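# Compute the structure for the input listed below.
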Amino acid sequence: MRDLGAGLGFLIRGQRWVFGHGKWFGIGLLPGLITLVLYAGALVGLGYGADDLVEWATPFADDWSSPWLGLLRNALTALVFVLGLFLAVITFTAVTLLVGQPFYESLSEEVERTEGGTVPESGLPLWRELWISARDSVRILVRVGLYAILLFALGFLPVVGQTVVPVLGFCVTGYFLAEELTAVALQRRGMVLKDRLALLRGHRMRTLGFGVPLGLAFMLPFVAVFLMPGAVAGATLLARGLVGDADADDTSKGETAAEG
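As a prediction, the model looks like this:
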């Protein structure tokens, strides 16, 4: 529970940071507003077309009597929309970070500068950083897609599908949101996707404490836009904490080995 609280603390600290640095809050809003317009249109389209998609996918139920036909298709329509919303929450961060890469990179660097110490630099040109971010985002989305398919299938299980599955969905959402956001600071430290995922797995509860509340908040589109600058700032603080803990663990292991 302490690690969960610590993760939430980083999220709150990030929001406080941007509100205390109004210039960076304003800069961080623009990419989110652009992405919001795109996603709002996509979700509206899904809302209008989900029932037609379900009807097309379930021809076997055309001859079912009432109320079973309505119950099946209404449940599946709701699941399709929830799945679309789930994917939107995950991909919103990836797309917004890609659109706003230069803005969020500068914001993250400023957070590190105000926190003291040297600001790590990747040494890569902007085009290379954009390529790495896009490539890693696709890899993350593939993982998320596999989880989404599994959770969608489990959603048909009685009771479990209506209780456990939504909780697991929010955990998956929060975990990968944290990965996408901390990538801004961790890529500057030369950490590839495999290393970043290993770092987050080693601090799973802290990662969930940061990502799950943010994922819940991101369910509200306008809230997501206004929280995005603070989420990047908070993820930078989280990344600094995780790397510091990892370095401390490595030092401790080294001292133990030396003593042995």
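# contacts and neighbour counts: CA atoms only from here.
Will do.
# Tally up the residues packed near residue 160, please.
12 (other Cα atoms under 10 Å).
# So residue 156: helix, strand or coil?
Secondary structure of residue 156, reduced to three states by DSSP: H, G, I helix; E, B strand; the rest coil: coil.
# buried stuff in the helix or strand where residue 176 lies?
Per DSSP states H and E, residue 176 falls inside helix 160-188. Using 16 or more other Cα atoms under 10 Å as the burial criterion, the residues of helix 160-188 that qualify are 161, 165-166, 169-188.
# Same check on stretch 96-108?
Buried-residue list, stretch 96-108, by 16+ other Cα under 10 Å: 96-101, 103-104, 106-108.
# Mind giving me the packing neighbours of the helix holding residue 176?
helix 68-99, helix 101-115, helix 126-154, helix 193-201, helix 204-217, helix 221-259 (3 or more Cα pairs under 8 Å, 6 or more residues apart in numbering; DSSP states H and E).
# The residue lying closest to residue 51 once chain neighbours are set aside: what's it in contact with?
Using Cα to Cα, 6 or more residues apart in numbering and skipping the chain neighbours, the partner closest in space to residue 51 is residue 77 (5.5 Å). Contact analysis of residue 77 by Cα atoms under 8 Å, 6 or more residues apart in numbering lists 50-51, 54.
# The helix holding residue 176: how far from the chain's middle?
5 Å (Cα atoms, centre = their mean, to the nearest Å).
# Helix 204-217 and that one, what's the angle between them?
In terms of direction (axes from the mean of the first three to the mean of the last three Cα atoms, to 10 degrees), helix 160-188 departs from helix 204-217 by 110 degrees.
# Report the angle between helix 160-188 and helix 126-154.
Between helix 160-188 and helix 126-154, the angle comes out at 170 degrees (the same axes, to 10 degrees).
# and the angle from helix 160-188 to helix 101-115?
Using the same axes, to 10 degrees: helix 160-188 against helix 101-115 is 70 degrees.
# how close does residue 122 sit to residue 190?
6 Å (Cα to Cα, to the nearest Å).
# no no, residue 212
26 Å.
# What's the local residue count around residue 211?
Residue 211, neighbours per other Cα under 10 Å, totals 29.
# surely it meets residue 178?
Yes: using Cα atoms under 8 Å as the test, residue 211 is close enough to residue 178 to be in contact (5.0 Å).
# Next, the second sequence, to be compared with the first:
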Amino acid sequence: MRDLGVGFGYLVKGQRWVGAHGRWFGFGLLPGLVTLVLYAAALIGLSYGADDLISWATPFADDWSSPWQGLFRGFLTALFFALVLFVAVIAFTAVTLLVGQPFYESLSEAVDRSEGGDVPESGLPLLRELWISARDSLRILGRVVLYGVLLFALGFIPVVGQTVVPVLGFCVSGFFLTEELTAVALQRRGIELRDRLPLLRRRRLLTLGFGVPLTLAFLVPFVAVFLMPGAVAGATLMARDLTGAGAGAGAGSGDAEPGSGPAGRTVPAPGGSAPAADVPRDW
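Predicted structure coming up:
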């Protein structure tokens, strides 16, 4: 259970870091604001069409008497919006990171530099990094949608659907939200998606301690914009812990931290600080 508090601590430290480096915080607001405008337009359009969509999907209820038809379709509409929000939290982060890729890369490097030790760099062109981020985000969103559909179906189970399922939903969102945010720092270390997921599973409580409170905060759109720079900073600090770089790195140590990449660095073994063999890259 200690890892839950440690994970939340990284979230707080990240917000403090950008608070102490106001320039990074200011620039970090721009990608979030752009994404927020796009999302606001999409959600407003969806809110107008949700009732028609539910009515179209439940033609068998057309002849139901009042109030059962309204209660049934109202319940489905609420579940539908819960599913949309479930996916939207992850999608908002993915789109914001993609829009602000150059900035967030620089922010993550600045956090690494402030903590001491070597600062891993991907060495890849910007377009290549954008392609990798977009590809991995789509893979994560695919997983989120599958979990969302499953949880949506479980929501029909009496009592369980109104108690356990929402908790599971927040945990799933928190896990994948943390994956998206730590990807900025871990990708610079050459750790791909197929290796990042096991790395986070081995420290599941740490991951949830970081991601679940952030998921709850991200449900408020403007809060998501203001927390995004600090979330990236905190995720970078957490990535250092996951790869073992945080414990060994010190200012002026001169030792290369466990990283990876085209320049011949090595990738830390998931869940430990000892370097492992180079991980094959599919990009």
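# Give me the TM-score for this pair.
Here the superposed chains carry a TM-score of 0.95, computed using TM-score structural alignment, normalised by the length of the first structure; 253 aligned residues with a Cα RMSD of 1.5 Å.
# if we can go back for a sec, and which of the buried residues of stretch 96-108 of the first structure is nearest to residue 127 of the first structure?
residue 101 (10.3 Å; Cα to Cα).
# how much space is there between the residue nearest to the closest one when sequence neighbours are not counted and residue 44 of the first structure?
Using Cα to Cα, 6+ apart and skipping residues adjacent in sequence, the residue nearest residue 101 of the first structure is residue 130, 7.2 Å away. As defined by Cα to Cα, residue 130 of the first structure lies at a distance of 29 Å from residue 44 of the first structure.
# now residue 122 of the first structure
39 Å.
# who has more neighbours, those two?
More crowded of residue 122 of the first structure and residue 44, by other Cα under 10 Å: residue 122, with 14 against 10.
# Spell out the secondary structure type for that one.
coil.
# if I read this right, it contacts residue 192, doesn't it?
No: taking contacts as Cα under 8 Å, residue 122 of the first structure lies outside contact range of residue 192: 11.5 Å.
# circling back: check the burial of the residue nearest to residue 101 of the first structure by counting its neighbours.
Neighbour tally, residue 130 of the first structure, other Cα under 10 Å: 17.
# got it, and the one 4 residues further on?
Number of residues near residue 134 of the first structure (other Cα under 10 Å) recorded here: 16.
# which residues touch the residue nearest to it when sequence neighbours are not counted?
Leaving aside its chain neighbours, residue 134 of the first structure sits nearest to residue 98 (6.8 Å; criterion: Cα to Cα, 6+ apart). Applying Cα under 8 Å, 6+ apart to residue 98 of the first structure gives the contacts 130, 133-134.
# separation between residue 150 of the second structure and residue 13 of the second structure?
Distance from residue 150 of the second structure to residue 13 of the second structure, by Cα to Cα: 34 Å.
# Between the two, which is the more surrounded one?
residue 13 (19 against 13).
# Shouldn't that one be within a strand?
No: using three-state DSSP, the assignment for residue 13 of the second structure is helix, not a strand.
# about what we covered before: with distance to residue 17 of the first structure as added columns, please give the helices and strands packed on helix 160-188 of the first structure in CSV.
Formatted as CSV, those follow (distance: least, Cα to Cα, whole Å):
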stretch, distance to residue 17 of the first structure
helix 68-99, 19
helix 101-115, 8
helix 126-154, 24
helix 193-201, 23
helix 204-217, 16
helix 221-259, 7
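# Quick check: which of those is buried the most?
Stretch with highest mean neighbour count among those: helix 204-217 (a mean of 23; mean count of other Cα atoms under 10 Å).
# I'd like to know which elements it is packed against.
Using 3+ Cα pairs under 8 Å, 6+ apart, helix 204-217 of the first structure is in contact with helix 2-20, helix 160-188, helix 221-259.
# Any chance of TSV for those helices, columns distance to residue 202 of the first structure?
Below are these laid out as TSV (distance: least, Cα to Cα, whole Å):
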stretch	distance to residue 202 of the first structure
helix 2-20	12
helix 160-188	12
helix 221-259	9
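# The residue nearest the centre of the second structure: what's it in contact with?
The centroid of the second structure falls nearest to residue 177 when counting by Cα atoms, centre = their mean (2.0 Å). The contact partners of residue 177 of the second structure, taken as Cα under 8 Å, 6+ apart, are 89-90, 93, 211, 215.
# again with residue 122 of the first structure
With Cα under 8 Å, 6+ apart, residue 122 of the first structure has these contacts: 187-190.
# cutoff 6 Å now
Under the criterion of Cα atoms under 6 Å, 6 or more residues apart in numbering, the contact list for residue 122 of the first structure reads residue 188.
# do residue 206 of the first structure as well
Counting by Cα under 6 Å, 6+ apart, residue 206 of the first structure has contacts 3-4, 7.
# Most neighbours among the residues you listed, please name it.
Of these, with other Cα under 10 Å as the count, residue 7 tops at 28 neighbours.
# where's that residue relative to residue 248 of the first structure, distance?
Counting by Cα to Cα - residue 7 of the first structure and residue 248 of the first structure are separated by 18 Å.
# got it, and residue 175 of the first structure?
Residue 175 of the first structure is 23 Å from residue 248 of the first structure, by Cα to Cα.
# Residue 169 of the first structure now?
Distance from residue 169 of the first structure to residue 248 of the first structure, by Cα to Cα: 32 Å.
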